[in-house]
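Visitor: Just to be clear, the model below is a prediction. Sequence and coordinates:
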Amino acid sequence: MTSLSATIRHAEKKAGWSPARIALRVLLHLVLITMSLVFSTPVLWMLSTSLKPVGREFSYPPQLLPTTIVWRNYLTVLSAVPFGLWFRNTLFITIASLAGTVLTASMAGYALARLRFRERGFWLMLVISTMMLPGVVTLIPRFLVFKQLHWMDTFYPLIVPSWFGGGAFNVFLFRQFFASIPMDFDEAARMDGANSFLIFRKLILPLSMPVIATVAIFSFLDNWNAFMEPMIYLSSREHFTLAIGLNAFRGRYETFYALLMAASAITVIPIIVLFFFAQRYFIQGISITGLAGR
């Protein structure tokens, strides 16, 4: 019996199930769960407030679970303002910008990582250096250009720039990921008669789902939550996005916090759903692009 117990303990230890290791993993998970609850508190409080009766949002003592759940707050939000139209506008701008960002940034990153041409290092440093410029620095020049093009109060100023890479950070992420893929794949494909574009489309992109998901999530968040640029370029109520509409809704119902939280919940839910389904690729893409440095 003693020999059998020793054998079992040895097997458990070899398999990584020693008491110390189990205690450490339990402690780690408790810390992670606690931190998750702490960081989730604003979202939970927003959802809780959105279901409270109007005028009782700050009742004392505070209640995370309201005694009376009022689903009508969401119906009031959808009927009081053209929220559906603003939702469609935001979705259209976000999808169009996301497609342009992923397509053009991946092409630029592929050229900087996989193609051999003169001054490639210079162009890479130029792209990286533009990351040091805040977006507000180019805000006035862009405004003047779009005004000359008669693009004011249209969606073009919010979509067209995304079809030029969508920012140096996206190009840099793609470049770092593509640099981590062995060049042997390209050489083998060229021996089979594939050109650079075919290698990019048939070989590199299918291997790049993590970084594509990462850039797509960043682009989605930037465009979905954008406030300053839509506020500058859009003036017609029928062209408003959710961010502008939410601000206008706040001005109209500045004391009805239950309605404000209901409107905010409608705005936030798509982001949570997107990250829930793409978080595996997102984390993998961030880790890989951080390790690649060639």
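Guide: Cool, the structure landed. Numbers count the residues shown, from 1 in each chain.
Visitor: Please make it C-alpha for all contacts and neighbour counts, starting now.
Guide: Will do.
Visitor: Mind listing what's buried along the longest helix anywhere in the chain?
Guide: Determined from DSSP state H, the single longest helix within the chain is helix 257-291. The neighbour-count check on helix 257-291 (16 or more other CA atoms under 10 Å) flags 257-267, 275, 279, 281-282, 284-286, 288-289 as buried.
Visitor: what helices or strands is that helix leaning on?
Guide: helix 19-50, helix 72-80, helix 168-179, helix 209-224, helix 242-252 (3 or more CA pairs under 8 Å, 6 or more residues apart in numbering; DSSP states H and E).
Visitor: Take this one as well and set it beside the first:
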Amino acid sequence: MSVGNRRRSDFALRILWSAALAIGTAALLLPILIIIFTAFKPTAEVNAFPPTLLPDNWTLANFERIFADLPFARLILNSFVFAGGVTICALIFDSLAAYALARIDFRGKRVLLIAIIASLMIPFQATLIPVYQLVADLGWVNTFAGLIAPRAADAFGIFFLRQFFVSLPRDLDNAARIDGASEWRVFTSVILPNAVPALLTLAIFTFVNNWNDLLWPLIFTNEQEMGTITSGLTLLTGPGGIIPYGVMMAGSLIAVLPLAVMFLLIQRRFIESVATTGIK
């Protein structure tokens, strides 16, 4: 094959790859665009057939209605407290347990690790009733303690951080111990600063999963004032099962915005921490 033919072939291949990426990106963005445009449509356009993507008459009525029909500001605050509280607790307890399993030798460590991994295979629905009974016995139904405490630690988070801690060079903490650092100092000053990528990853997963969770807030709260965004949106169903899709999309758009902002704020820090892992 001549140089000219090879160049034309490479150019055609790049065009095909670009077209495939553009189609894939459009397919991924289409649901988000539908949510955005539907949130600004009046009810008549939302229910019109055939449906249209862009609204003919832009309106903020759906946003006004969701704050009028629901205590939406309180639901947003509850979601932040719930998801943020679970995330903070999980980072603390999961990192402590993971450090013990990764860097400290004690009898029964292997059995404990196997038990934690095995618990990942148990669906949380199987433990939902006994956990609810325990929360009810403590009087924590319709409280933030009842929402946060049962999720303060997670088997996946422990295993995930443990695997990352194992990958860190032992020379880091051995050098600290030679300098007289205690176990707590090694954990806080050596291991955690070098585990920022894993901690940020776990924080994102935990916050997003709890922010979007529907079943948990529905089970552990039965008062509207203690609900979250996801559980509050279920209250929008009208008589006869009629769903105001425009209002629902407006609420969904508001619910997505904090996650998008959080990702934009964290991504740069995440990339920087990956580049500097092991050299702090």
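Guide: That came in fine, so what should we check first? None of these values were measured; they are calculated from a predicted model.
Visitor: would you turn the helices and strands packed on helix 257-291 of structure 1 into CSV with mean neighbour count and distance to Leu65 of structure 1?
Guide: Conversion of those to CSV gives the following (neighbours: other CA atoms under 10 Å; distance: least, CA to CA, whole Å):
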stretch, mean neighbour count, distance to Leu65 of structure 1
helix 19-50, 14, 6
helix 72-80, 15, 16
helix 168-179, 24, 41
helix 209-224, 22, 29
helix 242-252, 19, 24
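Visitor: nearest to Thr94 of structure 1, of the ones you listed?
Guide: Thr94 of structure 1 lies closest to helix 209-224 among these, at 5.3 Å (CA to CA).
Visitor: so that closest one matches what in structure 2?
Guide: Alignment note (TM-score structural alignment): helix 209-224 of structure 1 is matched to residues 196-211 of structure 2.
Visitor: how far apart are that stretch and its match in structure 1?
Guide: Superposing on structure 1 and averaging over aligned pairs (mean CA distance after the TM-score superposition for structure 1), stretch 196-211 of structure 2 comes out at 1.2 Å.
Visitor: Stretch 81-101 of structure 2 now?
Guide: Its aligned residues in structure 1 lie a mean 0.8 Å from stretch 81-101 of structure 2 after superposition (mean CA distance after the TM-score superposition for structure 1).
Visitor: so that stretch corresponds to what in structure 1?
Guide: Against structure 1, stretch 81-101 of structure 2 falls on residues 92-112 (TM-score structural alignment).
Visitor: Spell out, range by range, the helices that occur in the stretch 51-200 of structure 1.
Guide: Remark: helices assigned in the stretch 51-200 of structure 1 by DSSP state H, counting those that start in this stretch are 72-80, 83-114, 120-129, 139-148, 156-159, 168-179, 184-191, 196-199.
Visitor: will you turn these into JSON lines that also has distance to Val43 of structure 1?
Guide: Shown next, in JSON lines, are these (distance: least, CA to CA, whole Å):
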{"stretch": "helix 72-80", "distance to Val43 of structure 1": "16"}
{"stretch": "helix 83-114", "distance to Val43 of structure 1": "20"}
{"stretch": "helix 120-129", "distance to Val43 of structure 1": "35"}
{"stretch": "helix 139-148", "distance to Val43 of structure 1": "32"}
{"stretch": "helix 156-159", "distance to Val43 of structure 1": "28"}
{"stretch": "helix 168-179", "distance to Val43 of structure 1": "28"}
{"stretch": "helix 184-191", "distance to Val43 of structure 1": "45"}
{"stretch": "helix 196-199", "distance to Val43 of structure 1": "44"}
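Visitor: do you know which of those lies nearest Leu28 of structure 1?
Guide: helix 168-179 (30.2 Å).
Visitor: Could you tell me where the closest one falls in structure 2?
Guide: With TM-score structural alignment as the criterion, helix 168-179 of structure 1 aligns to 155-166.
Visitor: Give me the contacts around the matching stretch.
Guide: Stretch 155-166 of structure 2 is contacted from outside by 90-91, 94-95, 97-99, 101-103, 113, 116-117, 119-120, 191, 195, 198-199, 202, using CA atoms under 8 Å, 6 or more residues apart in numbering.
Visitor: Trp224 of structure 1 versus Pro158 of structure 1, what's the distance?
Guide: Wrong residue type there; residue 158 of structure 1 is Leu, not Pro. Per CA to CA, to the nearest Å, Leu158 of structure 1 is found 11 Å from Trp224 of structure 1.
Visitor: Next: Val268 of structure 1.
Guide: Val268 of structure 1 is 9 Å from Trp224 of structure 1, by CA to CA.
Visitor: quick one: the match of helix 168-179 of structure 1 to chain centroid distance?
Guide: 17 Å (CA atoms, centre = their mean, to the nearest Å).
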